[in-house]
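1. the following comprises the amino acid sequence and a computationally predicted model.
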Amino acid sequence: MNYISTRGQVEPKGFIDTVLMGLGEDGGLMVPEQIPAVSAETLDRWKTLPFRELFIEIFSLYANDEIPQEDLKQLVDASYATFRDPEVTPVRKLNDSLYILELFHGPTFAFKDVALQFMGEFYSYVSKTRGEIIHILGATSGDTGAAAIQGVRGKEGIKICILHPHGKVSKVQELQMTTVNDENVLNLSVHGNFDDCQRIIKELFSDLEFKSKHHLRAINSINFVRILAQTVYYFYAYFQAEKQMGDDSKKINVSVPSGNFGNIFSGFLAKKMGLPINKLIIATNENNILERFVTTGEYQPGEFRKTHSPSMDIQVASNFERYLYYLLDEDAFEVSKYMQQLADGRKIVVEGELLQRVQSELHALGATNEQNLQLIGKYRSETGYLLDPHTACGVAASEAFTEEGEVTVSFATAHPAKFDEAIRLLDITQEFPVEIAELIAKDQYQTVIDNDKAEVTRQLEAFFAGGKVSQA
């Protein structure tokens, strides 16, 4: 299988070359030429597999035999050895219509660990086997940065720089990133919001001379391996919910807290492969560009709002372009026209049959801060289960769209200890995991800079050359 760009101007690439490219050289996102179809017989066989074996089965469909099976097994085993639950992503039943997929059992207590622990091992493998220089550059709204740093810190042949919006991530998210003082890690705290950080990253990756000179590699979900790794837990969650239901043959929905569209696109991919998900539900917060798109067909960034769920405080969703590609029947020319409209400051509009198709494929709800706090209190009182604010968005959407004869698996994308600022508003005292409690006493290492591409470039050139401009 080869990979092509959503904008149609990149020669087909193999799997490893696609991962190393990250953002397509034409500014598009890389997708497989064909999505593999999984038969009912294969789904039946996969139902009994543990998470790691299921990962290998799904990954092998996309990797073109470029990674020997024994090497792939070692990468998967190393990636998930640090997870605190043997199932990696266990499913808990909260009531007859709601199941929770816990994605926070990795080292940084967030769903990003599932993909980024593997990605760190994968980049290290490629560096060793192909002699590639790996300089990772990424932006984060909070969780990606910590997970990416944890995945590659101390690894030989790899350097990583992460941009995060200054003062707009939770304190635990900030500490998880900035208490790391390894020589191969640089944290840049940018005055601005996540969209500002993401814009700078995309501009640097679009500068092909700069990208090639400094061997830039992507860690954000613009990189297809992130999407693929996340696809695995959709299959796993579906199978586990099905197993827990027993003879109860209800349809299974999934509700996914989503800011950058990467996580929900992984579910879209799983469904196109043949996983019989009933409803794909997008849960957002008050930065609800995705809800507005599904409801009205208009995709246009709105006013940025700071919320209790900061990882979804995003107005420009990078992976939306991948969905648009399939919505437009894989017409790269049409995708390019739409994306140019967005780049020119105009909005994307789909209507008529296209909008009907969107609404048949996706459901969406933007939950308010008040709704989230109410749900956290409600489920704590009724079930004893503590939701984090992002997970509460997912549960709000679950309650809105789950109908008779359906159950919904709602994704718990982070441990509530990462967002204690919101939890404390409800006078709930939670016990912190030891790994998080210990962060408070550690020194921080970060460089606070203006929202300025030239300054980011200066920092990167010094870092990749073997030093750091300044750390404070």
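-> Structure received.
2. only C-alpha atoms for contact and neighbour calcs from this point on.
-> Will do.
3. ranges for the strands of the stretch 101-250 of the chain?
-> With strands called from DSSP state E, counting those that start in this stretch, the stretch 101-250 of the chain shows them at 134-139, 158-165, 185-190, 216-218.
4. so how far is the shortest one off the chain centroid?
-> Strand 216-218 has its average C-alpha position 16 Å from the chain's average C-alpha position, going by CA atoms, centre = their mean, to the nearest Å.
5. try it against this one:
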Amino acid sequence: MTYHSHLDTSVKADFSQALLASLAPGGGLWMPDSLPFYTSEQTAKLGALPFWACAAELAQHSIDEAFDETALKSLCEDAYNFPIPMKTLQGAELDTAMTEVADEYILELFHGPTLAFKDFAARFMGRSASELMKSKGQTRTILVATSGDTGGAVGDAFLDQDGIRVVILYPEGGVSKVQQQQLCTIGKHNSNVQAVSLQGTFDDCQQLVKDAFADKGLSEKHNLMSANSINVGRVIPQSFYYFWTSLQIKAAHPGVPIVYSIPSGNLGNLTGGIIAKKMGAPIDRFVVGNNTNDPFVDYLKDGEYRPRPSVPTLSNAMDIGRPNNFPRILDLLDKDFEKVSELCWGASFSDEETERHLRRIYNKTGYIMCPHTAVGHLAMEAFSKDVERDFIKVTVATAHPAKFADSVERIIDTKIDLPDPLAKAMKQEKRVTSLAPTLDALSDYLG
């Protein structure tokens, strides 16, 4: 597969070039020139595979000759060594052999090493980039902005990789206590992963990454590479779990439409879902849940895109007023508002509504959601009231609720046990540097 810049289709790259360059010349986002389409017979075969094997098959169409089939299978089997359960709110898991099946599921994407859905993309990207850099004998500085979970996933994926330095920028006061502790304790004191607390918002972090790449001298001096979702190597792997899980649901619910609800900020997760649908995944529609940072939901109402400064909320990973992947969604759907609005339905919710819903679901079922998942589930409930037909509801759960223990425990008035990785992180000493949100400050820090 070849890729083009969304700003200039004549600017081309293969996967390796697009992955390592992060952005196209002029700041464009890399987009696939075309996507494969799988027939019903082909998808049935892919659905019968374990997830990692299905991912390897799908990835074959996205990469280039730098990765042979054996290496790709090994990469995916190593990257995806954790489960992807789809559960009911009562705790039952999807099983195609069940005699009684539910019509609603929570797709738990937080069972990877950093307990967030970002592990899927970061682990594939990390292993791909490491293989390429070894073969080329290169070194890289990976500059990544995070609103909470991306930095942890990227840091874990690239930890102790030779020739790689990871610099994580996060907004000061803009992540949960658990997230901050996780970000600031990756590796040992001489770790190749470094945390930087930026005196600003996530949008400031994201803009600073873009500015660093736009500064040719700085970018070349440090051989910069992005691990944010501006990098196509982050977006492509996010299509894998939509493709595979939708096939599992189809097998249990033949002939019934499938709708995914995605709590959204930078829109990378939604982009991955749209890619999967365009490749033949049996997905009918996408529901988009925003917090009060809702430029995409506003766009779905009237076709006008109005980015804005972000404001802090309970669901902090979605506090993004200028979503990077909005141009990708337009590119995938031919810049046609009708196509976007027919495929995507959106709603936004306040912190008060999110808290009330999280508490209600816990009191009613015992299921504990993180704030982001609660926003996605709220959106699904709102969508369900807006349509008059049966369909399978799948809410994407993006992070383990323990990552937001300080908020969730207060809301449900119940102590949450920390999984081992988080419990260990909470006992370690933080290593972090505070910086002003300027290119000069970042340049001085990078050295």
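-> Cool, got the structure. Small disclaimer: the values here were computed from a predicted structure and weren't measured.
6. and the TM-score between them?
-> Taking TM-score structural alignment, normalised by the length of the second structure as the basis, the two superposed chains have a TM-score of 0.92; 430 aligned residues with a CA RMSD of 1.6 Å.
7. coming back round to it: include distance to V91 of the first structure and mean neighbour count when you put the strands of the stretch 101-250 of the first structure into a markdown table, please.
-> Output for those, formatted as a markdown table (distance: least, CA to CA, whole Å; neighbours: other CA atoms under 10 Å):
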| stretch | distance to V91 of the first structure | mean neighbour count |
| --- | --- | --- |
| strand 134-139 | 29 | 23 |
| strand 158-165 | 31 | 25 |
| strand 185-190 | 34 | 24 |
| strand 216-218 | 30 | 24 |
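8. can you put these in a markdown table and add distance to G302 of the first structure?
-> Compiled in a markdown table, the strands of the stretch 101-250 of the first structure are given as follows (distance: least, CA to CA, whole Å):
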| stretch | distance to G302 of the first structure |
| --- | --- |
| strand 134-139 | 20 |
| strand 158-165 | 18 |
| strand 185-190 | 21 |
| strand 216-218 | 26 |
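9. and of those, who's closest to M1 of the first structure?
-> Closest to M1 of the first structure of these is strand 216-218 (CA to CA; 21.0 Å).
10. could you tell me where the closest one falls in the second structure?
-> Strand 216-218 of the first structure corresponds to residues 224-226 in the second structure, going by TM-score structural alignment.
11. mean per-residue distance, that stretch to the first structure?
-> Mean deviation of stretch 224-226 of the second structure relative to the first structure after superposition (mean CA distance after the TM-score superposition for the first structure): 1.0 Å.
12. what's the spacing between the counterpart of E102 of the first structure in the second structure and H253 of the second structure?
-> Aligned counterpart of E102 of the first structure in the second structure: E108 (TM-score structural alignment). Per CA to CA, to the nearest Å, E108 of the second structure is found 19 Å from H253 of the second structure.
13. more neighbours: those two, which one.
-> In terms of neighbours (other CA atoms under 10 Å), E108 is the more surrounded of E108 of the second structure and H253; the figures are 21 against 17.
14. residues contacting the more buried one?
-> Contacts of E108 of the second structure were listed using CA atoms under 8 Å, 6 or more residues apart in numbering, and they are 84-87, 396-399.
15. same thing with R153 of the first structure?
-> Taking CA under 8 Å, 6+ apart, one finds 182, 184-185 in contact with R153 of the first structure.
16. quick one: which of those is nearest to K337 of the first structure?
-> After measuring these against K337 of the first structure - CA to CA - the closest member comes out as V185, at 37.7 Å.
17. aligned partner of that closest one in the second structure?
-> Checking with TM-score structural alignment, V185 of the first structure has V193 as its match.
18. ok, and the closest non-adjacent residue to that match?
-> Counting by CA to CA, 6 or more residues apart in numbering, V193 of the second structure lies nearest to V166, which is 4.6 Å off, once chain neighbours are set aside.
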